[in-house]
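A.B. asks: Predicted model and sequence below, questions to follow.
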Amino acid sequence: MSDTSVPSGYCALFNPHVDSVVEELVETVSALRGAPPFEISPLYPTVDPDALETLFGEPNASNWTGSRVVTFDYEGFEVTIRSNGCMRLVPVDTA
């Protein structure tokens, strides 16, 4: 994973062939919040973690053609995940 601070948010890059998109999301939000992962809200009430892994995780990701994008609010961020391995988090008040 590679992290980049951007003017209007935060970008985390992950390898969808190796990394779990759910783990990367939780770790990134945890780091941004300065709290351990068990102290942030569960992901499931916001978005189905299994659906994220189906859309972006290996081996399922290689079975899809075209690009996929999902956007949702989580822990005060607008989260946008792209099938190219880019996860962008923008604070909701500036989204």
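C.D. replies: Noted; the coordinates are in hand. Numbers count the residues shown, from 1 in each chain.
A.B. asks: C-alpha only now, for contacts and for neighbours.
C.D. replies: Will do.
A.B. asks: Gly76 contacts Thr46, correct?
C.D. replies: No - look at Gly76 against Thr46 with CA atoms under 8 Å: they stay out of range, at 11.7 Å.
A.B. asks: where do the strands sit along this structure?
C.D. replies: Counting by DSSP state E, one finds strands in the chain at the ranges 2-6, 9-13, 69-74, 77-82, 86-91.
A.B. asks: Presented hereafter is structure B, for comparison with structure A:
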Amino acid sequence: MDEEERPSRDGDGHGETTARRTFDWAETKPSSAVVEVVSSALGAAATDVEPLYTAVDPDALDKLVSDPDGRRDCTAVVVSFTFADRHVTVEGTGTVVAEPVNVG
């Protein structure tokens, strides 16, 4: 798994981190990866982050961006949504990015 975290240029350093990681969907469900990356960006435990289902259907997300049976190519799939004050992008290639939502 590749991992990158960097402070946002516009942030004050408190909870303003952009996190990017690449996963193998055969080993990690996309829904679990989102919670992991967002909690890392927030500097919080995964259990302290609101439930993912408040933003997106976790089962639908898993089915959209991964195919554990290998019957279809998901590499061109990109899903974006807002979760826990982060703009989240999940790619069929395995990349998950969580960026601060720019307010104002």
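C.D. replies: Structure's in. What do you need? Remember, predicted model here, so these are calculated numbers, not experimental data.
A.B. asks: what do we get in structure 2 for Glu24 of structure 1?
C.D. replies: In structure 2, the residue matched to Glu24 of structure 1 (TM-score structural alignment) is Ala33.
A.B. asks: How many residues are close by that match?
C.D. replies: 22 (other CA atoms under 10 Å).
A.B. asks: Val103 of structure 2 versus that one, what's the distance?
C.D. replies: From Ala33 of structure 2 across to Val103 of structure 2, the span is 25 Å (CA to CA, to the nearest Å).
A.B. asks: Can you pull up the most central residue in structure 2?
C.D. replies: Nearest residue to the geometric centre of structure 2 (CA atoms, centre = their mean): Val34, 3.2 Å.
A.B. asks: Contacts only, for it.
C.D. replies: For Val34 of structure 2, the contact set (CA atoms under 8 Å, 6 or more residues apart in numbering) comprises 88, 90, 96.
A.B. asks: wait, what's in contact with the match of Glu24 of structure 1?
C.D. replies: Contacts for Ala33 of structure 2 were tallied using CA under 8 Å, 6+ apart; they are 23, 96.
A.B. asks: The one 3 residues further on too?
C.D. replies: Taking CA under 8 Å, 6+ apart as the criterion, Glu36 of structure 2 is in contact with Ala46.
A.B. asks: change it to 6 Å
C.D. replies: Shown in contact with Glu36 of structure 2 (CA atoms under 6 Å, 6 or more residues apart in numbering): no residues.
A.B. asks: The strands of structure 1: which one's closest to Asp50 of structure 1?
C.D. replies: strand 69-74 (13.5 Å; CA to CA).
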